[in-house]
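Visitor: Predicted model follows, preceded by the sequence.
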Amino acid sequence: MNLRRMLAIVVKELRQLRRDRITLAMILGIPVMQLVLFGYAINLNLRGLDTGIADQANTAASRALVMDMVATGVINPTLSATSPQQLMEALRRGKVSIGVVIPPDFERRRFDGREAVQVLVDGSDTVVQSAAVQLAQLPLDTRPVTNAKGERTAAGQVSVVSFYNPERRSAVNIVPGLIGVILTMTMVLFTAVAIVRERERGNMELLIATPLSRSELMVGKVLPYVAIGLLQTTVVLALGMWLFDVPVRGSMLDVYIASMLLIVANLALGLLISTRAQSQFQAMQMTFFVFLPSILLSGFMFPFAGMPRVVQWLAEVLPLTHFLRMVRGVMLRGASLVELWPEVLALLAFTAVMMTTAILRFSKRLD
C-alpha cells in the first residue's frame, strides 16, 4: 500500500465533509441531541399529571387529603368536578389522566376503616397506572382511629381503579402508538428522497418542462404514498387485533381519519426535507434527525408528563405527539375526533405550514 496515495484520499474525504455542511451538522448534532434528550428530557418518574378532583365531602379532612396528594408532586389539579361521572368524561376525552373521588360520607368511611377515596386512572398509559399507585400508599390520617362504638380500627383506604386497560397489557398501549411510529418513519423517508431522486436521475428538467404547476407536482408526489400509508395502517391494525387482542372502542373511521392526518403531515415534512437535501443520503440523514426526537418525545416510549416543560413545548410541534393522543383516545377510550379537536387542528396547521414552505422552497430552487 502506498501511504502517500492513501493519505491523499483521506484529505480529499475530509475536504468533502467540510464542504458538506448538512453531513457535518449531523456528525456533531446527532450525539449532542441524544445526550440532551436522554440526559435532560427523558424522565421515568412521572410528576404533575393532569388531575380532576371531585371533593363531594368538602370537609377540612378531605381538603387536607387533597393537599397531601398534591404535595407528592404526582398530580396537578386542573379540573374541579362535582361528580364521578364528570371525571369519567374528562378521562375519556383525555383532559385528565387521573381523577380523585372523595365521597360525601368520607369521614364515616375513614373512621369505619372502609374504602374512603377512589383514584380513577386512565389505564391506556401503563406508566400512569404505576404512578397512581403512589397515591394509594398515602395514609389518610396518622392519628389513632376509633369508630362510633369506641373500637380501634384501621384508617380508611385509598383504592386505585384503572380503566381502559385494567390488565395493564403493554400491547394495548404500544400497538396504537406503533401505527404512528411506522407512518412517521416511512412517510417522511419516502417523500424526503422524492425530489432528490428526480434530480439525481436527471428527470427534474423534464418535469419542469411539463405544463404541471409546482403545486401540482408536489401534491402529485404525495398522493401515491397516502394509499401506502393507509395500507400500513390496515396491516398494523389487523395484526394488533388478531395477535394481541387490541380493542377498538371508538369508530374505525376515526382511526383512519387520524391516520390520514398523520400521513399527510409526515409527507409534507418529507417534501420540505427533500427541497433542502442535496442527495438521497442527506435526505435519509435529515429524516433520522427528525425521527429520533419524534419517537422519544411524543410519549410513545417515555411518559410525556415526566418531561421538562420546555421539552414538552418542543414535543407539541411534532405530529406524532398529537396522533398518539388521537389514536389512543379513539381506540382505547372510545373518544371521537370531534372531542379531540385540538389535536386535529394541530395536525392540519402543521401540514399547511410544511406544505406551503416546501412549495415555496421548491419554487425558488427552480428559478
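Guide: It's in.
Visitor: only C-alpha atoms for contact and neighbour calcs from this point on.
Guide: Fine.
Visitor: thinking in terms of the whole chain, how far from its middle is whichever helix in the chain runs longest?
Guide: In the chain, taking DSSP state H as the definition, the longest helix is helix 214-243. How far helix 214-243 lies from its chain's middle: 20 Å, per C-alpha atoms, centre = their mean, to the nearest Å.
Visitor: likewise stretch 53-67?
Guide: Taking mean C-alpha positions (C-alpha atoms, centre = their mean), stretch 53-67 and its chain are 33 Å apart.
Visitor: what comes up buried for that stretch?
Guide: Within stretch 53-67, the residues scored as buried using 16 or more other C-alpha atoms under 10 Å are Ile53, Ala54, Asp55, Gln56, Ala57, Ser62, Leu65, Val66.
Visitor: want to compare, so here's the second one:
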Amino acid sequence: MNLRRLFSIVLKELRQLRRDRLTFGMIVGIPTMQLLLFGFAINLDVRHLDAAVLDQANTARSREFVAEIAASQVVTLREQLSSPQQLDESMRQGKISVGIVIPADFDNRLERGDRAPLQLVVDGSDQVVQQAARQLAAYPLARLRSADAVPPAAMEIVNFYNPERRAPVNTVPGLVGVILTMTMVMFTAMALVRERERGNLEMLIATPVSPWELTLGKVLPFIGIGLVQVSLVLALGKLIFAVPLRGSLLQIYLAALLFILASAALGVFLSTLARSQFQAMQMAFFTFLPQILLSGFMFPYAGMPRAAQWLSEILPMTHFLRLIRGIALRGASLADLWPEMAALAAFSAVVLSIAVMRVSKRLD
C-alpha cells in the first residue's frame, strides 16, 4: 500500500465533500437536530393533557380536589361538563384525553373508604394518556378527609377504546403514518432527480407538458402505492393483532389519501432542491426524523415545550395520527376532526404549489 496514493484519495474525497454543501450540512445538521430534539423538545413527563370535569357532587371538597388537580399541571381543564353524554362526545371528537368524574356521593365515599371516591375516564387509544392516568390515580386524597375517616380506595380508571390496554392498539394505526411518511417522501423525492440523472428530462423538455402536469404525473402513481400500503397495514393489524376499526373504512382511506398527497408534495419539493438521488434520500431522512419524534407517535405531545408543539403542528404526520386514531379507534368522523383535515389540505396546497413553481423544464 502506497501512503501517498492513499492520502491523495482521502484528500480528493474531503474536497468533494466540501463542494457538496448539502452533504456537509447533513453531517453537521443531523446530529445537531437530534441533540436539540432529544435534549430539549422530547420530554417523557406527561403534562397539560386536555381534560374535562364532570362534578356531580359540587361540594366544597369536590371543588377543592378539582383545583388541586388543575394545579398539578398533569392535566389542563378545558371544560366543565354536566352529563356523561357530553363526556363521551368530547372524548370521541378528540377535544379531551382525560375525564374526571366526581359522583354525587363523593364526600360520603371519602369518609367510608369502601369505594373509589371518583373515576378517571381516559382515552385508551393513546398510550401516553394511560401513563398520565396512573399518575393521577396516585394523587393523595388524605387532605380532603376528616381526621377519623377511613383511608379511601384508589381512584377507578376506565380506559375508553382500549380497555385491555394492549400496545398494538396504539401502535398499529400510528405505524400507518410512519410507513407512509418514510416511503412516500423518499420515493417522490427521488422521482424527478432520477429523470435528471438518467437524461429522461431531455425528452420531457421537447414535449408540451406543463409543470403541473409533470408534477402530478410523478405524484399520482405513488398515491396508488400509498393506498396499497395502508390496506396492507390495516389488514395485518386486524388479522394478527386484532386491532379494532370502529370508524368508517371509507373515511380512513380519505384521510390517508390526503396525507399521502401531503407527503408526496413534500417529496416533490425536496426533489427540486436535490441534485442527486443520494441527496434526495438525505433530505427525506432529514424531514422524517422530526415527524416521527414530534408527532406524538413515540413521545408525549403534551410534554413538549410550546415551541416544539408549534413546529409539530406544521408537520403532516401530527395531524394524520390524530385522524387515524380518532377514526379507527374512537369511531370519530371526518366532520368531528375537520381541523386536522384542513391542516393537511393547507399543507398539501402550499407545498405542492411551491414545488410546481420550482419545477423547471430546463436541464440546469
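Guide: Arrived safely, thanks for sending. Worth saying up front: this structure is predicted, and the values here are computed from it rather than measured.
Visitor: What's the TM-score once they're superposed?
Guide: In this superposition the chains share a TM-score of 0.96, using TM-score structural alignment, normalised by the length of the second structure; 363 aligned residues with a C-alpha RMSD of 1.6 Å.
Visitor: Just the closest of the buried residues of stretch 53-67 of the first structure to Thr233 of the first structure, please.
Guide: Nearest to Thr233 of the first structure among the buried residues of stretch 53-67 of the first structure is Ile53, at 37.1 Å by C-alpha to C-alpha.
Visitor: three-state assignment of that closest one?
Guide: Look at Ile53 of the first structure: counting by DSSP: H, G, I helix; E, B strand; the rest coil, its state is strand.
Visitor: Let me see the contact set for it.
Guide: Pro77, Leu79, Ser80, Ala81, Leu87, Gly99, Val100, Val101 (C-alpha atoms under 8 Å, 6 or more residues apart in numbering).
Visitor: Can you match the residues you listed up with the second structure and say which hold?
Guide: Shared with the second structure under both residues aligned by TM-score structural alignment, their matches' C-alpha atoms under 8 Å, the contacts from the contacts of Ile53 of the first structure are Pro77, Leu79, Ser80, Ala81, Gly99, Val100, Val101.
Visitor: Tell me which of those residues fall in strands.
Guide: Pro77, Leu79, Ser80, Gly99, Val100, Val101 (DSSP state E).
Visitor: If you rank these by neighbours, which is first?
Guide: Gly99 (29 neighbours; other C-alpha atoms under 10 Å).
Visitor: could you dump the ones in strands among the kept ones among the contacts of Ile53 of the first structure to a markdown table with distance to Val248 of the first structure?
Guide: Formatted as a markdown table, those follow (distance: C-alpha to C-alpha, whole Å):
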| residue | distance to Val248 of the first structure |
| --- | --- |
| Pro77 | 30 |
| Leu79 | 27 |
| Ser80 | 30 |
| Gly99 | 23 |
| Val100 | 27 |
| Val101 | 28 |
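Visitor: if we take those residues, which one ends up nearest to Ala136 of the first structure?
Guide: Set against Ala136 of the first structure, the nearest of these by C-alpha to C-alpha is Val100 (10.9 Å).
Visitor: which residue in the second structure lines up with the closest one?
Guide: In the second structure, Val100 of the first structure lines up with Ile100, judged by TM-score structural alignment.
Visitor: any idea how far that match lies from Val74 of the second structure?
Guide: Between Ile100 of the second structure and Val74 of the second structure the distance is 13 Å, computed by C-alpha to C-alpha, to the nearest Å.
Visitor: Sketch out the helices for the second structure, chain order is fine.
Guide: Going by DSSP H, the second structure shows helices at 3-19, 21-36, 60-71, 84-92, 106-112, 127-137, 167-198, 201-205, 211-241, 249-273, 277-294, 306-314, 316-328, 338-358.
Visitor: residue range for the first one in the first structure?
Guide: Under TM-score structural alignment, the counterpart of helix 3-19 of the second structure in the first structure spans residues 3-19.
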